[in-house]
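Chemist: no sequence for this one, just the structure:
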C-alpha cells in the first residue's frame, strides 16, 4: 500500500509540477490533474498488454516533461526565458564549463554524473509508477471506474466555477497538456523564425555603403568598444547594489572630467538576460535582434555589416580584439572584422583564475595597453578595438581588487587577493550576498576601465562601454527589465556633440528617465551619428 501511495504521489507531482522557481509551493502539488483522470479512463478501457505499453510510454513522456519543466526553471532563473527544446541543448555544455570554473573539475564531474543518474532514475521510476497504478485500476475496475467518474465531475465543476486553493492556485489543473501545447508551438515558431530571420539578416541599410562614406567623423580617432559582463540596470537602481555602484560612477565621472574626458549615457534593452553574453555583443554590433543561438549562427555566417567590421571596411583602421574570456577557437573573428585577436592564452597571465573569469579586468586592460593601445598602427592608420571584460561574471566570488598599475607584472600579484576572497559556493547559496558581491564586481570593472582611460587615454581616444545583459534573476529580481547602461566617453567635444540629439544623460550614470532603445537600434544610430551614409542592401 505504501509503495502505491508513493507511486501516485510521484505521478501527480509530475503532472502538476510548475516550471518556475517562484511558483513552487505546497498548493501547486495538491491540485487535481485532468491528464491523470484521462489516463485512468483510457487504462480502464484497454486490454492488459496495450495498457502496460501505453502506461510505460505515458510514464516516459511524463519523465520528459518533468525534465523540461526543471530545465525551464533553471533557464527562467538564469536566462529569463524558457528552455527551447530545439536550440538550447548546446548550452548545457557551457553550463558544465561554468560549473567547472566555479566549483572545480571533481565537483563538476560529480554533479554531472549525479544529474544523468537522476534523470535516468526519473524516467524509470515514472514508467514503473504508471504501470503499477494501471495494474491497480485493472484489478479493481468497479471502484476505479466510479472513482474516475467522480474525479472527472469534480475537475469539471472546479474548472467551471474557478475553485482556487490558497494563493489563488486553481484546484483543477491541466499543466501537462498546457506544457505540451506551449512546447509544440515553440518548436513551430522556432522553425518559422529561422526562415524569417534569414530574410531579415539579408536586408542591411549600410550593406552597400562605400568605404569612404563610413564613419567619416571618427577618422583619426582611437575607438574602443568595451562590454562589461552583467553590467545591468539593477547595478544602478537596485537598493542593495546601487549605492556603491552609483558612488563609483560619480567618483569616476569627476576623475575623468579632471583628465579632460566627458561622457553621455543612456539605456539599451538587451536581447539576452542573465547569460549568453555573445547574444548581447552580436545584437549591439550587427543591429539585428539576436535573441537565440539559431539567430546567432545565422548572423555569424552572414555578411551583415557589424559596427566593428565597418571600421575595417573603411581601410583606415586597424581592428583588434582583446578577449580574455575566449579559451578556444573563435571563428566569429571574421564576422566582426578583427585583424587580430588576443585570447585568454595570449595575454601572458600567470596569476590565478577568479572563478569563471580567466584574469582580472585591470590586468587585461594593461595588456591591451601594452600590446595594442600604446603601439601606433602601421601605415598611419587609426585603430578600433573590441574589448570584452569578464571580472563581473557570476558567481561574483572571489572578486579582484585594484592594485598599482605599475605592479601588475604577469598577474602573480593577484594570488593573495584570490586566496583571501570569498568562495563561490558561499556566495551562490546566499541571495543577499550575491547581490552585494555583484555590485562590488561592477564597481571593480568600471573602476578598472575608467582608470585605464584616465591613465592612458589621449585627445583622440573614444570609449564606448556598456553591459551585455542584466545579472540572473536571483540578483536582479524576477521581474527586472533587460536594460543595460551604455556610455560614450571622449575628450574631443565634437564626439559628444554628434550624439546631442540622443538626449542621453551627462556623465557615466544614465538618469532613470534617459532614453531606452532596443540594443539592435544602436548600430544604425551610431553609424549615422558618426558620418555614415546609408546605401541599402536588400538581398
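Modeler: It's in. Predicted model, so just to flag it, every value in this text is computed and none were measured. Numbers count the residues shown, from 1 in each chain.
Chemist: Every contact and neighbour count from this point should use C-alpha atoms.
Modeler: Fine.
Chemist: Specify the helix with the largest residue count in the protein.
Modeler: What stands out as the longest helix in the chain, according to DSSP state H, is helix 105-139.
Chemist: Next SSE downstream of it?
Modeler: helix 141-161 (DSSP states H and E).
Chemist: which outside residues touch that following helix?
Modeler: Helix 141-161 has contacts (C-alpha atoms under 8 Å, 6 or more residues apart in numbering) with 32, 33, 34, 37, 40, 41, 44, 137, 138, 170, 171, 172.
Chemist: what residues are up against residue 40?
Modeler: By C-alpha under 8 Å, 6+ apart, the contact list for residue 40 reads 134, 137, 148.
Chemist: excluding its backbone neighbours, what's nearest the most centrally placed residue in the chain?
Modeler: Against the mean C-alpha coordinate of the chain, by C-alpha atoms, centre = their mean, the closest residue is residue 275 at 2.0 Å. In space, and not counting its chain neighbours, residue 275 is closest to residue 79: 5.7 Å by C-alpha to C-alpha, 6 or more residues apart in numbering.
Chemist: for comparison:
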C-alpha cells in the first residue's frame, strides 16, 4: 500500500481524537491506547460505499467531516465534565448557565488577557481542525484506490469482529480494547432534550402531596435558621484526605459550643444535585419535592405549591432570605414569597472584594443579625441563608475576624491591602487544599455566631447543598451531604434524635433519605399537636455576649 506511514499516522490521529481521556484535575486531555468503535464503523461504511459508487463528493465529505468534529467535541464533553463536576453533562440545561460561568471566571482579568486567551484558543482549535482535516482527507484519498479500500476495509472488519467477539463472550477481553462509544452520549443528550421539552410531565408537581401543616409550637416562638454551606459534602467525613485534617477542627467546634449550652445532632441526606446547581438543593428542601433538574425547577416555580416559607409565614413568622451571591435580578424569588430578600446589593457591604463573590459570609451573617435578629419586639424569624465563600474555586478566602464588631466600622487601609494579597486563583490539586480551608472558615463563622450572638431559643439547621465538584474530591462518590441541628432545648434535640439524627457533629453512616424530606420532617417534628409531643423547655431569647 503506497504511503503506508502517512496512512497509519492519519488513522492514529483520527482514532486518538475519539478515544482520549481527561487529564484530571484539569481541562486537558491525555492519550490512551484504546480503539474507536465509531471510527471503525465509519471507515468500513466509506470503504463499501467507495467500492460500490466511488468516493463521495466534496459536499458529502464536508458533511462527514462536520459529523466527525461533533463526535470529537462530544468526546471532550463526555470525559471532561464528569471528571471536573462529578456528574454527566446535560447540554439542554447546563448550557443555559454558561454566560454566568464565563462572567465568574472573567472577574478581575484584564481585557487584553482575555483577548489573548481567546485568540490562543481559536488558534488551537483551528490547528486541531486542520490536523484532523488532513487526516480525514488522507483516508478519503486512500479509499479512492482499490488497494487502499481493501486494506482499510479488511482492517476495520477485523476490528469490528474483535469487538463483537468481546460482546458475545465474557471470556474475550477484546471489547475492553475499545473506548466507550461517543454516540451513546449523543443519543442520551437527545433523549434528555426530548424529556425536557416534548415529553415533559408538567403535572408532576401538582400531583405530589402537599407539605404538612404545622403550628411550630415546639419551637416556642424561637427563630429558625436554615443555613446552606456551599459545597459542604459528606466527603469531609468520609474521605481521609479531608476527614483526617478536619477531625480536630470538628472536635474543637463541638466542644466549644457545648460550653455555651449548644447541643448538636447530625445526619446525612442525598442531595438532588452534585458539584453545582445549588438552587436545586435549596428548592428541594423548601418545597419538600426532589427537584433534580432545571425542568423540575421551572415547573415548581410555575406551580402554587406551598413551601416551608409559606408554612412558617402562616403561623406568624417573618421570612427573610440572605443571598450574598445574588448579583442579578431574581424574579423567580417571588415564588417563595419571602418578606425580604437580602441580595448582594441589599447587604450594603462596604469592604474590599474577595473574588467574584465579594462579600464575606461572616459579614452577611452579622449584618442580618443586626438588621433582623437583634431588634426587640419583632416577630419570630425564618432566616434562609446559602453561604458563598466556600463556592469553587474556594479562594480568595476572607479572614475570620474574632471581633465581629469590626464590620461596624469602615474598612481600614490594612484590611484593603490584605484582601488584595488574597486575591489569587487556584488551579488543579491546589483546589482541594483551598476547599479544606473554606470548610474551616465555615466552622469558624458558625461557631463564632452561636457563641456570641445566637439567641438561646433559636434552632439552626445547617447542611450542605451538594458535594464539591469532582475536581476536588473525585467522581463516583455518593451525592450525600451532612445535616446538623443546633439547639439549647434538650426536648428538641431528643425529638430529632427520635427522627433519626445522631448525637454530635458526626453524621451516621446511612442517609436518612433525600434532601427533600428535611422540610416535612421539620414541620412535623416542631408541631406541638403531634401525639405525645414534649413541650419546649422555657428558654430566654437573649444572646450571650461572649466572644
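Modeler: Structure received. Only a predicted model underlies this, so the values are computations on that prediction, with no experimental measurement involved.
Chemist: what's the TM-score here?
Modeler: TM-score for the superposed pair, counting by TM-score structural alignment, normalised by the length of the first structure: 0.86. Supporting figures: 518 aligned residues with a C-alpha RMSD of 3.2 Å.
Chemist: hmm, back to that, ok, now which ones touch the residue nearest to residue 275 of the first structure?
Modeler: Applying C-alpha under 8 Å, 6+ apart as the definition, the contact partners of residue 79 of the first structure turn out to be 272, 273, 274, 275, 276, 472, 473.
Chemist: Could you do residue 10 of the first structure as well?
Modeler: When contacts are counted by C-alpha under 8 Å, 6+ apart, residue 10 of the first structure touches 126, 129.
Chemist: In a strand, it, correct?
Modeler: No. Remark: residue 10 of the first structure does not belong to a strand; assigned using DSSP: H, G, I helix; E, B strand; the rest coil, it is helix.
Chemist: ok, so what distance separates the residue in the second structure that it lines up against from residue 259 of the second structure?
Modeler: Taking TM-score structural alignment as the criterion, the aligned counterpart of residue 10 of the first structure in the second structure is residue 13. Counting by C-alpha to C-alpha, to the nearest Å, the gap from residue 13 of the second structure to residue 259 of the second structure is 65 Å.
Chemist: Greatest separation within the contacts of helix 141-161 of the first structure: which pair is it?
Modeler: The most widely separated members of the contacts of helix 141-161 of the first structure are 138 and 170, with 30.1 Å between them, by C-alpha to C-alpha.
Chemist: Those two: who's more crowded?
Modeler: When residue 138 of the first structure is set against residue 170 and neighbours are counted by other C-alpha atoms under 10 Å, the residue ahead is residue 138, at 21 against 18.
Chemist: dump the residue contacts of the residue nearest to that one when sequence neighbours are not counted.
Modeler: Sequence neighbours aside, residue 44 is the residue nearest to residue 138 of the first structure in space, at 6.2 Å (criterion: C-alpha to C-alpha, 6+ apart). Under the criterion of C-alpha under 8 Å, 6+ apart, the contact list for residue 44 of the first structure reads 134, 137, 138, 141, 144, 145.
Chemist: Compare the residues you listed with the second structure and list the overlap.
Modeler: Shared with the second structure under both residues aligned by TM-score structural alignment, their matches' C-alpha atoms under 8 Å, the contacts from those are 137, 138, 144.
Chemist: ok, so of these, who is nearest residue 302 of the first structure?
Modeler: After measuring these against residue 302 of the first structure - C-alpha to C-alpha - the closest member comes out as residue 137, at 58.2 Å.
Chemist: neighbours around whatever residue of the second structure lines up with the closest one, how many?
Modeler: For residue 137 of the first structure, the aligned position in the second structure is residue 143, judged by TM-score structural alignment. Neighbours of residue 143 of the second structure under the rule other C-alpha under 10 Å: 26.
Chemist: wait, residue 143 of the second structure sits on residue 47?
Modeler: Yes. Counting by C-alpha atoms under 8 Å, residue 47 is a contact partner of residue 143 of the second structure at 6.2 Å.
Chemist: list the contacts for residue 175 of the first structure?
Modeler: Residue 175 of the first structure neighbours (C-alpha under 8 Å, 6+ apart): 15, 16, 17, 18, 33.
Chemist: roughly how far apart are the aligned residue in the second structure for it and residue 37 of the second structure?
Modeler: When the two structures are superposed using TM-score structural alignment, residue 175 of the first structure falls opposite residue 181 in the second structure. Between residue 181 of the second structure and residue 37 of the second structure the distance, using C-alpha to C-alpha, works out to 6 Å.
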